[in-house]
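**Q** following is a predicted model, sequence given first.
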Amino acid sequence: MDAKMNESSSSSPVNSTGIDTSGALQTSPSNSTGVDPSGTLQIVMDVLLISLTVLLMLSFGCSLHVNHIRSHFSRPLGVVTAIVLHFVLIPYVFYALICAMNLNLYDRLSLTVLATCPAGGISNLFVHYADGDLALGVIISASSTVLALGFMPLNMWMFSRSWGGGIVLPYVQVSVTMSTTLVPVAIGMIVVRYSEKVAKWIARVGSSVATVMIVATVIISSYMYPQMYTSTWKTWVFAAIFAPVAFTIAYLIALSMRMPADMRRTLGITTSTKSMALCLTIIALSFSSDEYLEYLVLPELHSILMMTELALFCLSYRLYRWCNGKYVMSTESDTVFTAEHDASQPVRQEQEISRNGSLRVSLENVNNNINRRMSNAMALSLPLPSGLSEYRRGGRVTV
């Protein structure tokens, strides 16, 4: 098995750390259906994925304000937790599972690459549908991609050396991913600052078009790589459990740290959604053309199952919210910022003065205000309503 791995990695120059620094793409063979993965359909898929990321980031940038971003940098607990999850906890958890289940060589290395990848831009679409903290999701996507330049070579060297192989880190692809994440978000934030109506239209249309594009990518992937549906049961199991396991670990850690509900959902979704474009590029660069499709099976199958599982989660959450009448407000949807809006102005509340002159605030308004401020208090710099001496999350309000 080691000889096979050495043969597959001999086509690329590997440096002393086991990481191939060459930037040359390798040609992929035709699969069993006669479709060339490096041909026209692959070009269409690449363009579709890049366009999808740009459209998503532009749409969500139109829903953000600079104060939303600033709040998470001033109190970076959520961001730091996400980075630790992406590059420390999740890779080690799945490395332990790989060793325990004794997977074949192809699934070992492809799952290792998948586990060490940063968050994908598509995660923000599911964060949006699950009423998560969109500002936090965008920051996690961007920061994890930047930090992947340092963490991914270290993780891949530590994990893959036990199987005798070197992994190629495509620095150009990482740079492209950073650009398609940061630049559209910045443009969207500029648009919302000067034209709120245009920003709302872009956000609404962009999320809808992105959903259609995701369905198109699933159909094209299924046509190009039909052999992934006939893989072994172990491949199916790991492709299916990756997202639920990562989501559960992230959610429970966020819950133990008493983060708000929208931040817990955001951490769970972003941790379980890896950058598939970067993962597939690494596989294309790292392994020979003779075995390329064998390494590609698990990531492609995982991408389809992951999007299905997260879509079901978002539908279940919205059904729960509709049935129970509970709407946990996210930091980006409850406050509309314009160029003339001053973030230091207090939130208007429906107040009712009782006969003895004491202040009474509606319970529903207070709960919404508490949820919002717990996620974005420092960014908005909103003072407590007069008459409220203290409040606790889910607790009593003292008036």
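**A** Perfect, thanks for sending it.
**Q** C-alpha only now, for contacts and for neighbours.
**A** Will do.
**Q** mind listing what Gly268 touches?
**A** Ala246, Phe247, Thr248, Ile249, Ala250, Tyr251 (CA atoms under 8 Å, 6 or more residues apart in numbering).
**Q** use this one as the comparison:
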Amino acid sequence: MRANCSSSSACPANSSEEELPVGLEAHGNLELVFTVVSAVMMGLLMFSLGCSVEIRKLWLHIRRPWGIAVGLLCQFGLMPLIAYLLVICFSLKPVQAIAVLIMGCCPGGTISNIFTFWVDGDMDLSISMTTCSTVAALGMMPLCLYLYTLSWNLEQNLTIPYQNIGITLVCLTIPVAFGVCVNYRWPKQSKIILKIGAIVGGVLIVVVAVAGVVLAKGSSNLDTTLLTISFIFPLIGHVTGFLLALLTHQSWQRCRTISLETGAQNIQMCVTMLQLSFTARELVQMLSFPLAYGLFQLLDGFLIIAAYKMYKRRMKSKHRKKKPGCAEACHKKKSTSPKETSAFLEVNEEAAVTPGPSGPVELHMACEPTSHMSSCA
């Protein structure tokens, strides 16, 4: 498979002699408005999600970065490899193959932080992974693209959007840092901000989905092969990320987090890199793929959230049937001494970190008869 630039079509994407296709010209203003609005909303969202981050837990992830290391391995080890295998299996054209590979080499997107919050994941790990993968993209993106495109003998240079990566880092770290400070100094107010942030996240997802559909209409029709890849690619990323986290003995909470971080890619960065590296004629064949990937990425995220909520509700109802008197017993224990209450909180926190099927099962162990334990912990 080889991708060569013909002499009639200039390789630099910023060629002024070539006219833009009507489809790309039509939605240029809409794309600019969408970028500005999404950047402002993303900043507010990351500030609110930062209110859920505790400095102590964040420092633990930095001191022992096992979860972050597994996430980076998934992001820059599994995803580029999966993209390359999909390109080979479906025998894509060079232009289409490059679009799939660039998507696989992009860092994690901030949309995964919203999904992680809704599935009760590890927010400290999620934000740490998003930040670290964005920093690592400065070196890992060109390295992965160089290795996986060696066999194609590309004559044009792929332009890494370093400015876009820097802007993403600023928009990510500064709002999160403010959120962490608010959570540290005003923990009660941070809970209110976090609830508002969840609503903002839902609105942002709707805006992204609607804008993605409108922008996709402005591009050329996506063929069946690329549509299939854009559907299965994020799914494979979620599944393989979860399995690798499970094999490395991460907790269930971390497994959910790493799974969502692996399949959710930075769509805006992929689009920016395509626009910087290719001509307008080539973009017509390429831009539809990241837009379709983004839509299916949202769909997969909603399916994972719905499945988790159903499982959580089922486990709660199952636990209530087995232990009808547990809630009353735990309610009576609220009047116990402060030492017993702090013991309950400590044991419950340790149980939450321990790998297990779900929170209700841990609650089932915590609500044993009082004859065996001094408190309902």
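**A** Received, thanks. All figures in this text were calculated on a predicted structure; none of them were measured in a lab.
**Q** most neighbours among the contacts of Gly268 of structure 1, which one?
**A** Most neighbours among the contacts of Gly268 of structure 1, by other CA atoms under 10 Å: Ala250, with 27 neighbours.
**Q** could you find the closest non-adjacent residue to the aligned partner of it in structure 2?
**A** Matched by TM-score structural alignment, Ala250 of structure 1 corresponds to Gly241 in structure 2. Of all residues not flanking Gly241 of structure 2 in the chain, Ser259 sits nearest, at 4.5 Å (CA to CA, 6 or more residues apart in numbering).
**Q** check the fit of stretch 229-243 of structure 2 onto structure 1 and give the mean distance.
**A** By mean CA distance after the TM-score superposition for structure 1, the fitted stretch 229-243 of structure 2 averages 0.6 Å away from its aligned residues in structure 1.
**Q** outside of that stretch, which residues touch it?
**A** Stretch 229-243 of structure 2 is contacted by residues 71, 74, 78-79, 82-83, 86, 255-256, 258-264, 289-290, 292-293, 296-297, 300 when judged by CA under 8 Å, 6+ apart.
**Q** and that stretch, how far from the chain's centre?
**A** Remark: stretch 229-243 of structure 2 is offset 12 Å from the chain centroid, using CA atoms, centre = their mean, to the nearest Å.
**Q** kindly report the same for stretch 251-258 of structure 2.
**A** Its chain's C-alpha centre and that of stretch 251-258 of structure 2 lie 13 Å apart, by CA atoms, centre = their mean.
**Q** quick check: next helix or strand after the strand or helix carrying His331 of structure 2?
**A** Here His331 of structure 2, judged by DSSP states H and E, is contained in helix 326-332. Using DSSP H and E, the helix or strand that directly follows helix 326-332 of structure 2 along the chain is helix 338-353.
**Q** top helix in structure 2 by residue count?
**A** Determined from DSSP state H, the single longest helix within structure 2 is helix 288-322.
**Q** helices and strands around that helix, which ones?
**A** helix 94-105, helix 111-118, helix 187-218, helix 224-247, helix 267-277, helix 359-366 (3 or more CA pairs under 8 Å, 6 or more residues apart in numbering; DSSP states H and E).
**Q** so who does Thr149 of structure 2 touch?
**A** Per CA under 8 Å, 6+ apart, neighbours of Thr149 of structure 2: none.
**Q** which positions in the longest helix of structure 2 come out as buried?
**A** By 16 or more other CA atoms under 10 Å, the buried positions in helix 288-322 of structure 2 come out as 288-298, 300-301, 304-305, 308, 312, 315-316, 319.
**Q** do the same with stretch 131-147 of structure 2
**A** The neighbour-count check on stretch 131-147 of structure 2 (16+ other CA under 10 Å) flags Thr131, Cys132, Ser133, Thr134, Val135, Ala137, Leu138, Met140, Met141, Cys144, Leu145 as buried.
**Q** quick one: what helix or strand has the fourth one in it?
**A** Which is Thr134 of structure 2. helix 123-148.
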